[in-house]
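Colleague: Coordinates only, no sequence provided:
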């Protein structure tokens, strides 16, 4: 079927075609359903459940990047891919910085129980 097509023609066939969107939708639907069913029927528990859900979320995000955003399917110099990774780094900096600030505020503002009891006995 695709034997007579060049690589660029095969990429154009998949980029934005109904076939790629339907395949991506079905895979996303299956991964979402699997996550939901694992939680509802308590198939896994504790750390195993968390790792399974994170794994399924990562697989689904990769699926959406490939089938819906068509990341990595452009000709060189791959500007979309570079922009995506730059955006991802910025997102990590924002989320990591926010978590760091919130943890620092929690440590500085919230008193532990021993210091609260010491203040009560001083009064």
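Modeller: Received it, and whenever you're ready, just let me know what you need. Predicted model, so just to flag it, every value in this text is computed and none were measured.
Colleague: Only C-alpha atoms from now on, for both contacts and neighbour counts.
Modeller: OK.
Colleague: Scan this protein for its longest helix.
Modeller: Secondary structure assigned by DSSP state H gives helix 79-109 as the longest helix of the chain.
Colleague: Give me the buried positions along the helix or strand where residue 54 lies.
Modeller: Residue 54 belongs to helix 46-67 when assigned by DSSP states H and E. Neighbour counts over helix 46-67 (16 or more other Cα atoms under 10 Å) mark 49, 52, 53, 56, 57, 60, 63, 64, 66, 67 as buried.
Colleague: The longest helix of the chain to helix 46-67, inter-axis angle?
Modeller: Going by axes from the mean of the first three to the mean of the last three Cα atoms, to 10 degrees, helix 79-109 is angled at 150 degrees with respect to helix 46-67.
Colleague: and helix 79-109, which residues are buried?
Modeller: Those would be residue 80, for helix 79-109 by 16+ other Cα under 10 Å.
Colleague: Please name every helix or strand in contact with the helix holding residue 54.
Modeller: On a contact count with 3 or more Cα pairs under 8 Å, 6 or more residues apart in numbering; DSSP states H and E, helix 46-67 meets helix 18-40.
Colleague: ok, second structure coming up, stack it against the first:
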């Protein structure tokens, strides 16, 4: 080792205890990713669940699992990497994204139900038939 290597550590110590992937780990991740892509495709094409709502829920569940597979096998995220701060940042991000998405869905649902005109028309008539004439209002 040269004087530079002794002062700054060897090349192997450069990354510390950050886990690195192996070819086997990458192949397991690839296999899981392929399976987690094929199953939702099969669910949609064969209409196994019978309901579009349940199929969408299943697809989202498989998507969450696939995100976890990518983070573990390809991004090498664990509680050990960088003293656990990477996992804390991930948890914080997931909480903020969850709040943002659920809040957005709540707002859109309530805007849709509260802002749509409630037209009281007779069955078989057009919606405009039940609307009041704005010109005749005082």
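Modeller: That came in fine, so what should we check first? Please read all numbers here as calculations on a predicted model, not as lab measurements.
Colleague: on average, how far is the longest helix of structure 1 from the matching bit in structure 2?
Modeller: Compared with structure 2 after the fit, helix 79-109 of structure 1 shows a mean deviation of 1.6 Å (mean Cα distance after the TM-score superposition for structure 1).
Colleague: Off-centre distance for that helix?
Modeller: Put simply, helix 79-109 of structure 1 sits 14 Å off its chain's centre (Cα atoms, centre = their mean, to the nearest Å).
Colleague: Please work out how many residues are found near the residue mapped onto residue 32 of structure 2 from structure 1.
Modeller: Using TM-score structural alignment, the equivalent of residue 32 of structure 2 in structure 1 is residue 27. By the criterion of other Cα atoms under 10 Å, residue 27 of structure 1 has 17 neighbours.
Colleague: close enough to count as contact, residue 27 of structure 1 and residue 63?
Modeller: Yes: contact criterion Cα atoms under 8 Å: residue 27 of structure 1 and residue 63 qualify, at 7.4 Å.
Colleague: Quick test: name the residue nearest the centre of structure 2.
Modeller: residue 64 (5.8 Å; Cα atoms, centre = their mean).
Colleague: how close does the equivalent of that one over in structure 1 get to residue 122 of structure 1?
Modeller: Aligned counterpart of residue 64 of structure 2 in structure 1: residue 58 (TM-score structural alignment). Distance, residue 58 of structure 1 to residue 122 of structure 1, using Cα to Cα, to the nearest Å: 52 Å.
Colleague: and if you look at residue 56 of structure 1?
Modeller: Residue 56 of structure 1 is 53 Å from residue 122 of structure 1, by Cα to Cα.
Colleague: Let me see the contact set for the match of residue 32 of structure 2.
Modeller: 60, 63 (Cα atoms under 8 Å, 6 or more residues apart in numbering).
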